[in-house]
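**Student:** Quick one, structure for this:
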Amino acid sequence: MSGPALVPPCPGWKEDLPGPCDSTLLQPNLGNQTPNHQDDIYLEIPRSAMAYRGVVSALTLLYLIWALSDLPWMINHTDLTDLESVLLLGFMYALYSWSSIILFRADLAPPRDLPIRFNRARHKIYAYNFKHQWWNPFDKGKVVPVSYEWSQVRAERWSRTSPLKWGVTLSIVVPGTNNVIDRFPLVTMGADQYAWAYICTYMQQGPSALPPPGEHKDHNDLLWYEIALRLAPKVNWPADMDLESRTAP
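**Tutor:** A predicted model of the protein is given here:
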């Protein structure tokens, strides 16, 4: 296998996938996902900030209840006249608080969906990205929508063993070079290179070359028990980008 073509390669690089105008021998497939929208003008696919939204919040709440219920016992068994013991207790509960806030933010701060739109008519890609500093409990994060020419997009397959994860990253290059100027995930632990084949087939040949999609799902149409998603921000594209990404020139 030859080495990575892009500079720099994505972390955990395993393989460069075919370019945006190259043919692919893989069967187009989005796995268990269905497009948010698909017609002759644009394709929108969903992305999730993490799998099983709400599980982390629920476990964090149980962890916090346990830590607080244990506080009276810890105080009773701490020598409050010993400065070192008091500082150790304070540090322990500061660490509990810091980790709890980080875990809650990781689950609740990202938007309900992080869609990517592929506009055939304009030959452009529009990504609804979310940026945040995971270690900073005061950082709420922010949405950073971006738009690039389809010809600038490259795809890389990656994997790592600790923890076990895999996926496909989209990299944006300076035109005419392999120098990466932006990078964001396409899929994580999902259809991988088959999802990229689906997108390339759509952009090159149109929706008629793809298997009929399942029923489209609105990312704001939630089930009653999806509490974490209800608390998460709604998807809100900038008005100009929203209109451009859904229409032909």
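**Student:** contacts, neighbours, all on C-alpha from now
**Tutor:** Fine.
**Student:** after the one helix or strand Thr169 maps to, next one along is what?
**Tutor:** Per DSSP states H and E: Thr169 is located in strand 164-173. Using DSSP H and E, the helix or strand that follows strand 164-173 in sequence is strand 180-188.
**Student:** who are the neighbours in contact with Ala127?
**Tutor:** Contacts here follow CA atoms under 8 Å, 6 or more residues apart in numbering; on that basis Ala127 touches Leu114, Pro115, Ile116, Arg117, Pro145, Val146, Ser147.
**Student:** One more, so I can put them side by side:
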Amino acid sequence: MAASKPLLQPRCPGWKKDLSGPNDPPEKLVTTKFISNPPNAFNEHYIELPRSTMNFRGPIAILSIILMICSLWGGIFFFYALALPIRNIEDFISKLTVIGAILFSAGSALGGWRLDTECPRDEPIRFNRARRKVYVYRFRSNYFKLFSRTEWGVHVDVFDWDDLHAEYCSAYGPMGTGGKIEMVMLAVREPGTNIAKDRFKFAGSQEDGESFWTIAQLFMQQGPEAIPAFDRSPRDWNNEDDTLNIARRLAPKVKWPEDIDLESRTAP
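**Tutor:** The predicted structure follows:
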């Protein structure tokens, strides 16, 4: 029976249930035909699971282009309107409102473009059984610093396997008639406590998330021989240059830092 309250605090938004702990027996039997993508790679030391956080790409980039064009046209007409005298406070407020709308539209367009084209093609996660470490290839963004180079880009985070905790969350998003958004999150606990110091998306559906978490548990607890066989080959995320999707063509390829790449794939 699922717990009625989350184990960790602060509570994950949209929390529905906790999955079994990293060293507990897996709760789910893996049915490989229902998993969207097989593991990217694995051997006796590590397994790499796909973790693309931008599965639906392209429309945001196109919408950003349209929004930027509209902002430019709006700016041109507004500069012509600036030549007209300000007769009263209503004129001043209306012009200030137009400036705010143009700047907001331009900022939204730039942020959407950067998100859709700079987020890497995959954000994989590696579980290293020999080191009992987890390596997360993670894209970060900051809409308040749209022109920053340091606030946008890939960072590799390293966590202890024993500090991870998986949670299934879902909520209804603002999609007109409503749309259910579900995902499995991985929380990182303060050692020895039930306080979550970090959280990140693990999978974009309950089926994928629970299956991938079970695969990670099986690998870390029993080794590569416990991983079920898949009928299809792993997806080559870096080999997508022939697609017509402009966002996927511009998206950076996955490239681990050399020292982390070596560490995450080997034993101590």
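**Student:** Produce a ChimeraX select command limited to the buried residues of the contacts of Ala127 of structure 1.
**Tutor:** Filtering the contacts of Ala127 of structure 1 down to the buried ones (16 or more other CA atoms under 10 Å) takes a single ChimeraX command:
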select :114,115,116,117,145
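**Student:** Closest one to Thr201 of structure 1 out of the contacts of Ala127 of structure 1, please.
**Tutor:** Top of the list for closeness to Thr201 of structure 1, among those and by CA to CA, is Arg117 at 14.4 Å.
**Student:** Now which residue in structure 2 aligns to that closest one?
**Tutor:** Under the alignment by TM-score structural alignment, Arg117 of structure 1 pairs with Arg126 in structure 2.
**Student:** Same question for Cys21 of structure 1.
**Tutor:** When structure 2 is aligned by TM-score structural alignment, Cys21 of structure 1 is paired with Asn23.
**Student:** got a list of what its match touches?
**Tutor:** Taking CA under 8 Å, 6+ apart as the test, what Asn23 of structure 2 contacts is Asp162, Gln217, Gln221.
**Student:** tell me the secondary structure for it?
**Tutor:** Of the three states, Asn23 of structure 2 takes coil under DSSP: H, G, I helix; E, B strand; the rest coil.
**Student:** And the contacts of the strand holding Thr169 of structure 1?
**Tutor:** Strand 164-173 of structure 1 is contacted from outside by 10, 148, 152-160, 179-190, 192-193, using CA under 8 Å, 6+ apart.
**Student:** Selection in PyMOL covering whichever of these are buried, please.
**Tutor:** Buried residues among the contacts of strand 164-173 of structure 1 (16+ other CA under 10 Å), as a PyMOL selection:
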select buried, resi 10+152+153+154+155+156+157+158+159+179+180+184+185+186+187+188+190+192+193
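**Student:** now the strands: where do they sit in the stretch 51-200 of structure 2?
**Tutor:** With DSSP state E, counting those that start in this stretch as the definition, the stretch 51-200 of structure 2 shows strands at residue ranges 125-128, 133-140, 153-160, 164-173, 179-189, 196-203.
**Student:** who's in contact with Tyr128 of structure 1?
**Tutor:** Counting by CA under 8 Å, 6+ apart, Tyr128 of structure 1 makes contact with Leu114, Pro115, Ile116, Val143, Val144, Pro145, Val146, Trp237.
**Student:** now with 6 Å?
**Tutor:** By CA atoms under 6 Å, 6 or more residues apart in numbering, the residues touching Tyr128 of structure 1 are Leu114, Pro115, Pro145.
**Student:** And it, what's its match in structure 2?
**Tutor:** Matched by TM-score structural alignment, Tyr128 of structure 1 corresponds to Tyr137 in structure 2.
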